[in-house]
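Participant: coords please:
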Amino acid sequence: MRLEWSKCSKIDINSVGIIGLGYVGLPLALTYVEADVKVIGFDIDDDKIRTLLTHKKSYIKHISDERVQASVEKGLLDVTGDFSRISEVDAIVLCLPTPLNQYREPNLTFVTSTMERILPFFKKGQVLSLESTTYPGTTEEVLKPKIEAQGFTIGEDFYLVYSPEREDPGNPEFTTHTIPKIVGGSTEACLEIGVTLYEKIIKEVVPVSSTGTAELTKLLENIYRAVNIGLVNEMKIVADKMGIDIWEVINAASTKPFGYKAFYPGPGWGGHCIPIDPFYLTWKAKEYGINTRFIELSGEVNTMMPQWVIHKVMDALNDKEKSLKGANILVLGLAYKKNVDDTRESPSVMLMELLREKGANVFYSDPFVKTFPKMREHFFDLDSIELTEGSLNRMDCVLLSTDHDHFDYEFILQHSKLIVDTRGVYKGHYQHVVKA
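Facilitator: All right, here's what the predicted structure looks like:
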């Protein structure tokens, strides 16, 4: 989209308030500070505030302590739970969770409740950017009326944009600075201000014609992944029944230089995007009388994968004349993907729940998650166990769920009685390795 810049693009943005200092908000805040922009970070978690300001450390694995320390000591990063300080900044960025409720419907509580807290402190000339993944129409239907009710005119004395986050935790090839940024504005003037906001820190800003376009762009990106993950997980089940190694098939297909992109099967789907975002569109599409069959089918396939894996564990134990009930099962890797400490919507947790329901004694090992974290729906009073010859020998089965590079897979292979591998780590055939 080509923009004809007006006087709005000349408005200075010298300070940014970032609400929500998690996997999206914290790297965004640090990137602004590194570009010499003053940042006030807002969070309701006192532990996060104390960790950043007092200890000058990071609570996210892929963000270094040194980076946090440098930002704090630079004097441009402040962190607070006092939302009245929204009045001190030129721009406000919302980096808040948008989960689903029990009926797979959008839950915007974090966004709407935060808006109610900060609305009294808005001032003329500010820009508000929503980065949370949501359904098309959220910015215009939910946020815009709240701002206008405060007496502002969007596009004249207050600016509203939507710019979806595209963070990929643990991916060393892409950073906040290098990942292209989609920006949609409520008006042309809003778009200009939004581009100005992000051009300070992002190498390539991609303007689109509306906030709805930007909202749907993010959903398409993640639905594309969800559908293809569902496809390859279904292919895994078919290949397993046929006695064919799906990993060999994928590697062979990947040699085609066009028309194919490799996706890899696993024990399910996880993270803050893939298991959640597609259903935001499913819910909204019903308003238009549309059933999103591809999305719902991929959801069915991916959601049932943990049950399929557990049946593979049961069959593997049966072959060794061992029952799952009373068996010691070690789940290897708690995070939702390799080399991160993020456990949100992790299939490993669902595997642990299913194992516990069937009477197994459940343990886990994850070098990045030392203690089972506080979660809204799941609880295990467990700490990560150290992988030693003795601890592995005590296990009836090691269920490889997350393939962290940190694990010594040769050592695990040598000292385990039975391994169920959901990630294709062990190539070739081993008598005590079952691929799932």
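
Participant: contacts and neighbour counts: CA atoms only from here.
Facilitator: OK.

Participant: quick test: name the residue nearest the centre of this protein.
Facilitator: The centroid of the chain falls nearest to H272 when counting by Cα atoms, centre = their mean (3.2 Å).

Participant: quickly find the element holding the closest residue to it other than its chain neighbours.
Facilitator: Leaving aside its sequence neighbours, H272 sits nearest to R344 (Cα to Cα, 6 or more residues apart in numbering; 5.9 Å). Using DSSP states H and E, R344 sits in no helix or strand.

Participant: do the same with V195
Facilitator: Mapping V195 onto the secondary structure by DSSP H and E places it in helix 188-199.

Participant: list the contacts of that helix.
Facilitator: Surrounding helix 188-199, the residues in contact under the criterion Cα atoms under 8 Å, 6 or more residues apart in numbering are 3, 5-6, 8-9, 11, 13, 91, 127, 129, 154-156, 159-161, 181, 183-185, 205, 207.

Participant: which residues of this protein fall in strands?
Facilitator: Counting by DSSP state E, the chain forms strands over residues 15-19, 38-42, 77-80, 91-94, 127-130, 159-162, 181-185, 205-208, 328-332, 361-365, 397-400, 419-421, 433-435, given from the N-terminal end onward.

Participant: can you say which of those strands is packed in most?
Facilitator: strand 159-162 (a mean of 29; mean count of other Cα atoms under 10 Å).

Participant: what helices and strands are in contact with that strand?
Facilitator: The helices and strands touching strand 159-162, judged by 3 or more Cα pairs under 8 Å, 6 or more residues apart in numbering; DSSP states H and E, are strand 127-130, strand 181-185, helix 188-199, helix 211-242.

Participant: and of the strands of the chain, who's closest to N251?
Facilitator: N251 lies closest, by Cα to Cα, to one member of the strands of the chain: strand 433-435, at 15.8 Å.

Participant: give me the distance from that closest one to the chain's centre.
Facilitator: Relative to the chain's own centre, strand 433-435 is displaced by 29 Å; criterion: Cα atoms, centre = their mean, to the nearest Å.

Participant: the closest residue to D341 other than its chain neighbours and L26: what is the separation?
Facilitator: Taking Cα to Cα, 6+ apart as the measure, D341 lies nearest to F368, with 5.1 Å between them; neighbours along the chain are not counted. Distance of F368 to L26, computed by Cα to Cα, to the nearest Å: 18 Å.

Participant: looking at this structure, which residue lies furthest from center?
Facilitator: Among residues of the chain, the one most distant from the C-alpha centroid is E321; the distance is 39.7 Å, by Cα atoms, centre = their mean.

Participant: if we can go back for a sec, residues in contact with the residue nearest to H272?
Facilitator: The contact partners of R344, by Cα under 8 Å, 6+ apart, come to G270, G271, H272, A335, Y336.

Participant: another for comparison:
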Amino acid sequence: MPRPRRRTDPAADLSRTLVAAIEANTATVSVIGQGYVGLSVAAAAARAGMRTIGVDLDADRVASLSSGQQVVPGVDDELFVEAFATGRLGFTTDPAVVGDSDVVLICVPTPLIDSRPDLAAIEGAGAAVGRYLMPGTLVILESTTYPGTTEQVLRPLLESHGRVAGADLLLAYSPERINPGDHAHGFAGVPRVVGGLTEHCTAAAAAFYGRLVDIVHPVSSCRAAELAKLLENTYRLVNIALVNELAQLCADQGIDTWEVIDAAATKPFGFQRFEPGPGVGGHCIPLDPAYLTWQSRRDTGRPFRLVELAKDINDQMPSYTARRIMDSLNRRGIAVKGSKLLALGVTYKPDVGDVRESAAIQVLAHLSSWGAKLSFHDPFVTSIDEHGVKLRRRRLTEDLVRDADAVILLTPHATYDLDEIAGWSSLLFDARNATGRRDHPDIEVL
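Facilitator: As a prediction, the model looks like this:
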């Protein structure tokens, strides 16, 4: 009696074929979006041995990157240089390259508009990818978003030309985990979370990231991976809010906030150090938790109360910081109106040239509205035109510092000689305790 023929699973065959190509370095990769997320993963894929094409709508950015100029803030320069030197990293504005790709990553912005997620970039990228996609391709979404986006928003766009995700198309989600300016945690050293539409999708995506990073952590679904990303940054938002409110309490009671934090941090378990500041900024911490609170209200009708409260506390920190600066001036008999204030550092974090959601600029906006005469220096920023503040960078000199009624250290870049600046200043307001000199008569710390 003849043996029955073994039925094969087309999706399993696609996954095995793709994994073999990835392991043999014959897979071609396209990365849609060449911001700091897309360019970083494109460079990592090229460095790992895969032919990689970065796709972006910005023709000037594409031209610069194609000539070997690293023009994207937040991308590790060494990673880009190494990848470009391989000759495997190219750039284009034409999404049709997706048709020749085995792996397609979507790394596009997902901002908030009126506190609601704006998925227009994902929708546009999904439509473009769906137009050119070939059967057997693995598509991975990396953009931060709420749970369900990969399956409910991206999947229909990819399937609009007759393909079926999970059958003749592999689909997964893997949240980016890049910390711009953090040289201690390079791209390869940060584990990757991966969740696919099916187990075969997850296996293929895990194989791809396994070539780029040391550790891959698979989860059961796209939704689990999407929510893991939101949890990471919501955790940070909540704990930053805790120490920001603690700083206000300590100021009211005459207690040294930083002494309290230093003491608590000596505990070897059950405590992780977070530090207060003028507010949160960047694309992740201010925005990612808002996806969570928005979805909770939309899908369950319940507010995510702890997260919403934490956001409110952090949102108040720029105005609180500005009031603390005003109080410091008042104690020296200087009115904020007409005072000459020099701000040092206006990016959202040290040693990164990114002003998105920068709390430092919001602090300046409050001071400007009260009549202060502002100037600023930042090694990464040549001009400001946000929140009603329009300024051009000044050259940082001893005369500029001495001429100011107060120097406001908002973002302590490594290039600043803080001892020298403190010596020149009649009053230095240190919003980050970067000087560590809280007992100095001419230094005040948030």
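
Participant: give me the TM-score for this pair.
Facilitator: Both chains were compared after superposition, and using TM-score structural alignment, normalised by the length of structure 1 their TM-score is 0.94; 427 aligned residues with a Cα RMSD of 1.8 Å.

Participant: residue in structure 2 paired with D245 of structure 1?
Facilitator: In structure 2, the residue paired with D245 of structure 1 is D256, using TM-score structural alignment.

Participant: can you give me the neighbour number for the nearest residue to its match once chain neighbours are set aside?
Facilitator: Counting by Cα to Cα, 6+ apart, the nearest residue to D256 of structure 2 once its immediate chain neighbours are dropped is C250, at 6.3 Å. Around C250 of structure 2 there are 15 other residues, counting by other Cα atoms under 10 Å.

Participant: if we can go back for a sec, select from the contacts of R344 of structure 1 the one having the most neighbours.
Facilitator: When neighbours are counted by other Cα under 10 Å, A335 leads the contacts of R344 of structure 1 with 27 neighbours.

Participant: quick check: closest non-adjacent residue to that one.
Facilitator: Ranked by Cα to Cα, 6+ apart and with sequence neighbours excluded, the top spatial neighbour of A335 of structure 1 is T343, at 4.3 Å.

Participant: I22 of structure 2 too?
Facilitator: Using Cα to Cα, 6+ apart, the nearest residue to I22 of structure 2 is F208, at 6.3 Å.

Participant: the one you found: neighbour count?
Facilitator: 22.

Participant: please say which position in structure 1 it maps to.
Facilitator: The criterion is TM-score structural alignment: under it, F208 of structure 2 has L197 as its aligned partner in structure 1.

Participant: and the gap between that match and L76 of structure 1?
Facilitator: According to Cα to Cα, L197 of structure 1 and L76 of structure 1 sit 17 Å apart.

Participant: and if you look at K200 of structure 1?
Facilitator: Distance from K200 of structure 1 to L76 of structure 1, by Cα to Cα: 15 Å.

Participant: now for I22 of structure 2: which residues touch it?
Facilitator: Taking Cα under 8 Å, 6+ apart as the definition of contact, the neighbours of I22 of structure 2 are M50, A207, F208, R211.

Participant: which one in structure 1 is aligned with the first one?
Facilitator: If you follow M50 of structure 2 across to structure 1 using TM-score structural alignment, you land on V37.

Participant: surely its match and L28 touch.
Facilitator: No: under the contact definition of Cα atoms under 8 Å, V37 of structure 1 does not touch L28, with a separation of 11.3 Å.

Participant: out of these two, which sits in the more crowded spot?
Facilitator: For V37 of structure 1 against L28, the residue with the higher neighbour count under other Cα under 10 Å is L28, and the figures read 25 against 19.

Participant: leaving out the residues flanking it, which one is nearest to that one?
Facilitator: Nearest in space to L28 of structure 1, with sequence neighbours left out and distances taken as Cα to Cα, 6+ apart, is T176 at 6.6 Å.

Participant: tell me who's in contact with the one you found.
Facilitator: Shown in contact with T176 of structure 1 (Cα under 8 Å, 6+ apart): P27, L28, T31, E167, I202.

Participant: and it, what's its match in structure 2?
Facilitator: T176 of structure 1 maps onto F187 of structure 2 when the alignment is built from TM-score structural alignment.

Participant: ok, its match to L212 of structure 2 distance?
Facilitator: Computed as Cα to Cα, the F187 of structure 2 to L212 of structure 2 distance reads 8 Å.

Participant: which residues do these two both contact?
Facilitator: Common contacts of F187 of structure 2 and L212 (Cα under 8 Å, 6+ apart): A44.

Participant: ok, now which ones touch V352 of structure 2?
Facilitator: With contacts defined as Cα under 8 Å, 6+ apart, the neighbours of V352 of structure 2 are P73, G74, P180, G181, F380.

Participant: got the contact list for the nearest residue to the third one once chain neighbours are set aside?
Facilitator: This points to P180 of structure 2. Beyond its immediate neighbours in the sequence, the residue positioned closest to P180 of structure 2 (Cα to Cα, 6+ apart) is G74, lying 4.5 Å away. By Cα under 8 Å, 6+ apart, the contact set of G74 of structure 2 is Y36, N179, P180, G181, V352, G353, D354.

Participant: ok, the third one touching D77?
Facilitator: It stands for P180 of structure 2. No: taking contact to mean Cα under 8 Å, the distance of 11.1 Å between P180 of structure 2 and D77 leaves them out of contact.

Participant: so which of the two has more stuff around it?
Facilitator: P180 (21 against 15).

Participant: contacts only, for that one.
Facilitator: Taking Cα under 8 Å, 6+ apart as the criterion, P180 of structure 2 is in contact with G74, V75, D76, V352.

Participant: if you map these onto structure 1, which are still there?
Facilitator: Among the contacts of P180 of structure 2, those whose aligned partners also touch in structure 1, counting by both residues aligned by TM-score structural alignment, their matches' Cα atoms under 8 Å, are G74, V352.

Participant: tabulate the contacts of P180 of structure 2 (a markdown table), appending distance to Q362 of structure 2.
Facilitator: Supplementary listing: the contacts of P180 of structure 2 in a markdown table, determined by distance: Cα to Cα, whole Å:
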| residue | distance to Q362 of structure 2 |
| --- | --- |
| G74 | 21 |
| V75 | 25 |
| D76 | 27 |
| V352 | 18 |
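
Participant: check the contacts of P180 of structure 2 and tell me the two furthest apart.
Facilitator: Checking those against each other with Cα to Cα, the farthest-apart pair comes out as D76 and V352, at 10.6 Å.

Participant: shared neighbours, these two?
Facilitator: Jointly contacting D76 of structure 2 and V352 under the rule Cα under 8 Å, 6+ apart are P180, G181.
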